[in-house]
Every structure is written in C-alpha cells, then in structure tokens.
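In: The following comprises the amino acid sequence and a computationally predicted model.
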Amino acid sequence: MKPLIISIGNRYRCDDGVGPYTLDLLQLVLGESSDFIENIGDTSALLDIWQDRDKVVLIDACYADDTDDKNLGQIFRLDGLNESLPADNPVSSNHAISIANAIELGKLLHQLPQSLTIYSISGNNFSQGEAISPPLLIAAQHLVSLISDELNTGMKACTSTP
C-alpha cells in the first residue's frame, strides 16, 4: 500500500497554508509513489481518511508564540502513535479538534494507521491572505527532502529540533 500524505491547513490563512504548499511540492517529487490528501482543517475527518493505512505522514502548521520570529519555520517531528502530544506542545494545532484529540479518538475507535508521523512547521501569521512567511517556504522545501528521504529509505528523518 502506498504511503498517505495528508496536509492540514487553509491556503487562504497565510502561514496556515504551509501544509498544502508542502503537499504540492511533495506531489511533484513523489508522484505516483504516494497518495495525497489536502484537509482544510477538519481533523475529525482524519479518522476515516487514515484508518486501514500502513503509513501516514501528516503535515500542519503550528503557532510560534515568538515576538522576534526566531522560531519561524522550525520543523517539529513526532511519532503520532508513540509520542504524546500535550496541549501546550508546539505541534498541537489550533483546529476545532486538535490532532492529539483525533489520535486519542482514533485509539478508542480502533481507527489509526499502522504508522503516523507528524510534521509541523512553526508560523505566526494566520490572518487572511495567501502570503506564507519566507522562513516557512524555506522550511517546506527542507521538509520535502526529509519526507522523501524517509519514505524512500524507511529511515527516521532528522530535523533541527532536539
């Protein structure tokens, strides 16, 4: 079964569009070797989307609460099945149902994939518009390399985050 790559985000909410932007780049690089789904923020729909899948990669933006922008574009990687996502974790999103809650619900309903890797890129401009901050665009290109390497080799990708 092909890996499934899901982006979460709204293309018309500035930095929130980095997930779909990254998905577009990955489609160009990976082509038919993976399946791709763009989700505009309905995290409850993830349960039906990812159930019965072997490998799922989820890409989302997270909020960088940083006034000097030093953390903009930072990439976080988590194993969604084996690492907990506390509410104050940077990877916790601002969607109605958080990714962490969707995972917990998936556990209860037995609707999780065999493998779930979550990548999140930190941004701070979630206002209306299509302008993704330049550090996030750079991070998206780096993330495409990380994900394509991980899918092609099966090795865990390494980010700049400890």
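Out: Yep, it's here.
In: Going by C-alpha atoms from here, please, whenever you check contacts or count neighbours.
Out: Fine.
In: From Gln111, how far out is Asn10?
Out: Applying CA to CA, to the nearest Å, the value for Asn10 to Gln111 is 25 Å.
In: So for those two, which sits in the more crowded spot?
Out: Asn10 (24 against 20; other CA atoms under 10 Å).
In: The most centrally placed residue in the chain: what secondary structure?
Out: The residue lying closest to the centre of the chain (CA atoms, centre = their mean) is Ile59, at 1.4 Å. Taking DSSP: H, G, I helix; E, B strand; the rest coil as the rule, one finds Ile59 in the strand state.
In: Tell me who's in contact with Leu47.
Out: 102, 106, 111-112 (CA atoms under 8 Å, 6 or more residues apart in numbering).
In: secondary structure class for it?
Out: Leu47 ends up helix, using three-state DSSP.
In: second one coming, line it up with the first:
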Amino acid sequence: MKTAIMGFGNPVRSDDGVGMYVIEELQKIIGDNDAVNIFDMGTAAFEVLFGLKGHNKILMVDAVVNSNEPVGTLFKVPAEEVLRAPQDDPMVFLHGMKWDQALSYSKKILGDDYPEDIQVYLIAVENTKLDTVLSEEVKKAGDKVVQHILEDLKLINV
C-alpha cells in the first residue's frame, strides 16, 4: 500500500503554515520511504490532482479558520466530508482553487484510480498575519497530528 501525505498552507502567514510544519517534522522522522510520499503542497492545490494517482491512502493537513473552536483544536475527517463540488466551468481559475475543490476534480478525472482512503487533519487557527512563527497552541496541535499520522502508518517506532 502506498500513502501520500500532503501538507497545505502558507508558511509566511503564521498559523496557516501548520501544514508545512507537520510535513517538515514527518520528513525528519520518516525520511526516504518507498511506501510513503510526503508532499509540501504550499498553496498549490491543483497539484493535488497529480499527487493522488498511484496512492491507496492519502493524509492531508491544513489550517482551518472560523471553526468556532479554540485555536489548536484538531479535527480529523474523511475527505468526503469536506469536498467542494466541482464546477464544470471551463474557465475555472486553477490558481484560485482550494484543495477541497481540487479533490472533487481529482475524483472526476481519476475515476477508478481515485484513492478510497483520504483523511483530512484540520487545525483551528486565528492568526494568519504576515509572520513565520506558529502560535504555541497550533504548534502543539501540529505535533499531535505528526503522532497521529505515525500511529496511523504504524511508524510510531521510527
């Protein structure tokens, strides 16, 4: 089974960079591994279309604003719960697309090759101001996501 782990966010927008933080921490622990591909997606959601192919399992990490939960609250949801419906408009601006909509396009384009097991970790954030430092609450939540992913992949003893 091949797994892709994708981290999203903007590392110069404070807590929005938590997806990058998780990816960096996992890369330090997992390193090169034939069964796991780690992708720093930044804010480039359209590349999700291509990153999914050939993987059985996908784990995604991103920040979520306006969740009405305390900063650092961690959510784990099946991707089906957060998919945004694809738009059949041929003029969809690809650079303005978010990953949830990109997943919907992927599902449509990949058909039978679309992975069945896609889980999304979302971390509640407030601060997305220009800054490269994560708040302590969000960093702690990012560390929890790293541990959850290692447990999920049965790599906890790596």
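Out: On my side now, so go ahead. This structure is a prediction, so every number in the text was calculated from the model and none was measured.
In: What does the superposition give as a TM-score?
Out: Once superposed, chain against chain, the TM-score is 0.79 (TM-score structural alignment, normalised by the length of the second structure); 141 aligned residues with a CA RMSD of 2.1 Å.
In: Now compare the contacts of Leu47 of the first structure with the second structure and keep only the conserved ones.
Out: Using both residues aligned by TM-score structural alignment, their matches' CA atoms under 8 Å, the second structure keeps these contacts from the contacts of Leu47 of the first structure: 102, 106.
In: can you redo the contacts of Leu47 of the first structure as JSON lines with secondary structure?
Out: Listed next are the contacts of Leu47 of the first structure as JSON lines, based on three-state DSSP:
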{"residue": "Ala102", "secondary structure": "helix"}
{"residue": "Gly106", "secondary structure": "helix"}
{"residue": "Gln111", "secondary structure": "coil"}
{"residue": "Leu112", "secondary structure": "coil"}
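In: of the contacts of Leu47 of the first structure, closest to Glu32 of the first structure?
Out: When these are ranked by distance to Glu32 of the first structure (CA to CA), Leu112 comes first, at 23.2 Å.
In: Tell me how many other residues crowd the closest one.
Out: 26.
In: mind checking how far it is from Ile138 of the first structure?
Out: 31 Å.
In: what about the counterpart of Asp54 of the first structure in the second structure, neighbour count?
Out: When the second structure is aligned by TM-score structural alignment, Asp54 of the first structure is paired with Asn56. A count of nearby residues for Asn56 of the second structure, using other CA under 10 Å, gives 16.
In: what's Asn56 of the second structure in contact with, if anything?
Out: 1-3, 115-117.
In: again, only this time at 10 Å
Out: 1-4, 113-118 (CA atoms under 10 Å, 6 or more residues apart in numbering).
In: Tell me where the second structure has strands.
Out: 3-8, 36-42, 57-64, 74-78, 117-124 (DSSP state E).
In: Just put those strands in TSV and tack on distance to Asp16 of the second structure.
Out: Putting the strands of the second structure into TSV (distance: least, CA to CA, whole Å) gives the following:
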stretch	distance to Asp16 of the second structure
strand 3-8	8
strand 36-42	10
strand 57-64	5
strand 74-78	14
strand 117-124	9
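In: right, and those strands - which one's nearest His95 of the second structure?
Out: strand 36-42 (12.0 Å).
In: contacts for the closest one?
Out: 1-11, 16-17, 19-24, 26-27, 30-32, 47-48, 51, 55, 57-62, 99, 153.
In: Apply 7 Å and report the result again.
Out: Contact partners of strand 36-42 of the second structure, identified using CA atoms under 7 Å, 6 or more residues apart in numbering, comprise 2-10, 20, 23.
In: Could you turn the buried ones of those residues into a PyMOL selection?
Out: In PyMOL syntax, the buried subset of these is picked out as below (16 or more other CA atoms under 10 Å):
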select buried, resi 3+4+5+6+7+8+9+10+20+23
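In: Which members of the contacts of strand 36-42 of the second structure are the farthest-apart pair?
Out: Spatially, the most separated pair among those is Lys2 and Asn10, at 26.5 Å (CA to CA).
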